[in-house]
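[1] Quick one, structure for this:
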Amino acid sequence: MQFRIEEDSLGRRKVPAHAYYGVQTVRAMENFQVTGISIAHFPRQIQALAVIKKAAALANQELGLLDDERAQAIAQACRETRSGQFDEHFVVDCLQGGAGTSVNMNANEVICNRALELLGRERGEYSSCHPNNHVNLSQSTNDVYPTSLKLAAIWYGKDLIRALRDLARAFADKGEAFREVIKMGRTQLQDAVPMTLGQEFTAYAVTLDEDVSRLEEGLSLLHEINMGATAIGTGINTDPQYATLVSRILADISGLPVVKSPNLVEATSDTGGFVQFSGVLKRIAVKLSKICNDLRLLSSGPRAGLNEINLPPRQPGSSIMPGKVNPVIPEVVNQICFQVIGNDVTVTMAAEGGQLQLNVFEPVVALNIFQSLAILHNGCVTLREKCVEGITANTERCAAYVDQSTCIVTSLSPALGHETAAHLAQEALRTGKAIRDLVLEQNLLSSEEVDRLLDPQNMICPQPIAKERTASDEETKPAR
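    Here you go, the predicted model:
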């Protein structure tokens, strides 16, 4: 391998000749061999860094702080970086000390060395264009890095919103397909009252649509940025007009409605927006995992479980039990959700761990939020394509559970009273007799009345309430 020699404040270092990164990135690679996950694993952050550096260059050019030639070379290098041309050169580990300085310098060096080529220079000839003096002009890691997190999270969040909406639509379609399938609802894993399978699946669609709204609210909190804050929010080494100008240019370039924070000191130390956003991702994970639990229960069996629905078979389920098929898609989504819930704890602790004017733990915030967004997106797509769209109903099995259940006696409670209905349920369990037969044997209702009240179609939505029959009713009944 061929090398070039670069120098920073700590001395000289060999840098691979082909690399667009430079000496400070080399040091970070040596120091932070931690997760094996480089920032290139999350290309949205690289895109965010590119638009930030371009906005800064154009703002500095407009303010007369950066000459046209360098500014345009940097802007072109940023456009190419945003397109993904140099992703392989973003090599620093996601988890690192320094509050994200290594990520910022990795971006500065890649963009700088490409700008040097555009200026007709060799990589590493920093006298013509310098990573700190020109690419990082009017900036600090402490405003660039958190802003890049926010932009990337917004873009990843929009991807997740689309996946959630598609999944909700798939559940809604099944709700419509299953609207005539009568089944038993259950509370505490015990028989409750009848409902339709369509109502059950429609509820899943509604709860996911609610999470889309919460996610949109969470993303809106990330639109406030601290560009121009530089080190601690005081704006040292910037022009008085820079913060407002760079925020406006960044909004234009990124297509996102980002705005300058009204207090840059507060914005530089505060990570509350990330905490709330991570909490929304946890909420989605909790609800999605509960849905997957339901799918596994409803499809359990097939002979010795509920077996009300069939999940599409995806692979053999056992190395020892022939013919066994497991609910592997809901299972993997469950595990995705567990990971997201754990990631939220990490984000919470990292936010709490900040001190004074900066939170140095934003790299672990970034890693966990980006991972949560990515795996939730993939989980939603996988659940929809490989499970929900292929679910079928076992209509006869669902109907049989309704016929066998004693809890249909609930519909008789308004007419007979709670205690009488409870006695009927207990007697049905003890004798094995049907509720209908017991009511007629005891002459509690007419055949027409009991058929109407025990019709499952009348139990799945509000109906006119039958008046409870009392002793006084019998005494005032006209003599025949």
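[2] okay, CA-based contacts and neighbour counts for the rest of this
    OK.
[3] how about the strands in the stretch 51-200 of the chain?
    In the stretch 51-200 of the chain, the strands defined using DSSP state E, counting those that start in this stretch lie at 182-187, 190-196.
[4] Tell me which stretches of the stretch 251-400 of the chain form helices.
    264-269, 272-298, 328-352, 362-386, 395-404 (DSSP state H, counting those that start in this stretch).
[5] now these as CSV including distance to residue 229?
    Shown next, in CSV, are the helices of the stretch 251-400 of the chain (distance: least, Cα to Cα, whole Å):
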stretch, distance to residue 229
helix 264-269, 5
helix 272-298, 17
helix 328-352, 19
helix 362-386, 16
helix 395-404, 62
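[6] The structure of the following sequence is requested for comparison with the preceding one:
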Amino acid sequence: MTRPNASDPQSSKQGAEAAVLWGPHTERTRQLFPLGGARGEMRMPLEVVYAIALIKKAAARVWARRGVFSPAKGEAIAAAADEILAGRHDDQFPLPVWQTGSGTHTHINVNEVIARRAEEILAARGVDERVHPYDDVNRGQSSNDVFPSAMHIAARTLAEERLFPALEEFLSVLWEKACAYRLTVKLGRTHLMDAVPLTFGQEISGWAALVEADLRRIREAAAELEELALGGTAVGTGLNAPEGFAEEVVEELARLTGFPLRRAENPFAALSGQNALARFHAVLRVLAADLFKIAGDVRLLASGPRGGLGEIRLPANEAGSSIMPGKVNPTQAEMLQMVAVQVMGYDAAVGFAAALGQLEFTTFRPLVAYNVLTSIKLLGDAVRSFTEFALRGLEADERAMREHLSRSLMLVTALSPRIGYERAAEVARLAQREGITLREAAARLGVLTPEEFDRLVRPEDMVGTFLVREAHFCGDGEAQG
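    Predicted structure coming up:
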């Protein structure tokens, strides 16, 4: 689906510079629902408007092929829809998200704008033919099947264009870092307490595997959005939509979008529920949780640099404090965590809204559309920013990693098979109490000679057999560390 260029001056015309194309229904709605839409803060997302326009274009082509519309009328409606898709009339859709729960007001807004522009196009071509917003632009359709279909198309398109590329680049950089540090041994931590060693590459590979699984789940959920409610019209029976019409429109939409779109198997379910979008947003919530965890790990590992862990260095992109010179804060990680929290909040609203369907139709659709599309945008933009301004320049402080590892009491775990859990615990307790090394404590207790300790406690032999190379091809280059 064609998306407008935000810098296109035609997409930003306002006020007197652009003729008002909407009709009386839109104007009444604009007056009755003054909830920020007039100022643009909470307008219906343009992605939904574009998706509705795309449906109108597909329907007009079908009606023209069937001989119901004259070729001129069909072409004019399609041309008007194309202008909307090019972003030329963005200011003609002033209605807020907070309107009727079916999205009918925005749907009619699009019908009115297309009808007006189609008549102007016909007149410019010397054709004297009327275009009616209901009888023509909306022929064979209802808000109840068009709006949910537009929501699916909008979410599917936005995920493909904005979220998937950002996650793929994020994963590429994660695996690059995992490979680079696959031999860099560091101290592991559980419960925020010292644990046994692992490599930094292994730690990063865990982040990457979480996001890979999330991306797979999101793609699977996105495929469910390719099922459309079109053809159900008002309550699912297809009243006023002739045999085969919906199938032809969906085929046309599939050609226009490039997605394998299909009609819903059960139109009554498609109109009365929102489970596909609820499931899709639920997997966005899982992604948000994993991103929160990864960003939190980055913040902890970068903490300090002298009073915290200080095991990684982040790019010093901007001043971190208005009073403390030279301070560097993990701002990108904090941004990513805030976005994750917001998405989790949106998911609570989406889940609640999806539960509120009644009888043959579910309302709350504009709320779901706004939250789902906003979450896609936020996650895509946040991941792209974090990748570019934090992850790509992330470096291990291997000196700090070695220092923390050398002072860890949990290296004593390697002694358990030889001297037993209880004696190993005695060694650790003595080392902690006296402020001496494990090596010295083992010798003082007489359980191991220093030479025996050195043979048994080798951090590089304690990181297990899992290699990052097994999870991801790292090439033949030498690892750092």
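[7] For the two chains, what TM-score is obtained?
    Laid over one another, the chains give 0.89 as their TM-score (TM-score structural alignment, normalised by the length of the first structure), with 447 aligned residues with a Cα RMSD of 2.2 Å.
[8] Tabulate the helices of the stretch 251-400 of the first structure (TSV), appending mean neighbour count and distance to residue 198 of the first structure.
    Formatted as TSV, the helices of the stretch 251-400 of the first structure follow (neighbours: other Cα atoms under 10 Å; distance: least, Cα to Cα, whole Å):
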stretch	mean neighbour count	distance to residue 198 of the first structure
helix 264-269	21	47
helix 272-298	21	13
helix 328-352	20	19
helix 362-386	22	17
helix 395-404	17	12
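[9] Between those, which one is closest to residue 159 of the first structure.
    Proximity to residue 159 of the first structure (Cα to Cα) singles out helix 362-386 among the helices of the stretch 251-400 of the first structure, at 7.0 Å.
[10] got the angle for the closest one vs helix 328-352?
    160 degrees (axes from the mean of the first three to the mean of the last three Cα atoms, to 10 degrees).
[11] Could you tell me where helix 362-386 of the first structure falls in the second structure?
    Counting by TM-score structural alignment, helix 362-386 of the first structure pairs with residues 365-389 of the second structure.
[12] Same check on stretch 55-63 of the first structure?
    Going by TM-score structural alignment: stretch 55-63 of the first structure matches residues 58-66.
[13] List the buried residues in the matching stretch.
    Neighbour counts over stretch 58-66 of the second structure (16 or more other Cα atoms under 10 Å) mark 58-64 as buried.
[14] how far does that stretch sit from the chain's center?
    34 Å (Cα atoms, centre = their mean, to the nearest Å).
[15] now do stretch 160-174 of the second structure
    10 Å.
[16] Show me what counts as buried in that stretch.
    161-164, 166-168, 170-171, 173-174.
[17] Kindly report the same for stretch 233-242 of the first structure.
    Applying 16+ other Cα under 10 Å to stretch 233-242 of the first structure flags 233, 235, 238, 242 as buried.
[18] Show me what residue 436 of the second structure aligns to in the first structure.
    In the first structure, residue 436 of the second structure lands on residue 433 (TM-score structural alignment).
[19] Not counting sequence-adjacent ones, nearest residue to that match?
    Closest residue to residue 433 of the first structure apart from its sequence neighbours, by Cα to Cα, 6 or more residues apart in numbering: residue 427 at 7.8 Å.
[20] for residue 83 of the second structure, same thing?
    residue 89 (7.0 Å).
[21] The one you found: neighbour count?
    22 (other Cα atoms under 10 Å).
[22] That one maps to what in the first structure?
    Per TM-score structural alignment, residue 89 of the second structure is aligned with residue 86.
[23] so what's its match up against?
    Residues near residue 86 of the first structure by Cα atoms under 8 Å, 6 or more residues apart in numbering: 20, 80, 110.
[24] follow-up on the earlier one: so how far is the match of helix 362-386 of the first structure off the chain centroid?
    Using Cα atoms, centre = their mean, the offset of stretch 365-389 of the second structure from its chain centre is 5 Å.
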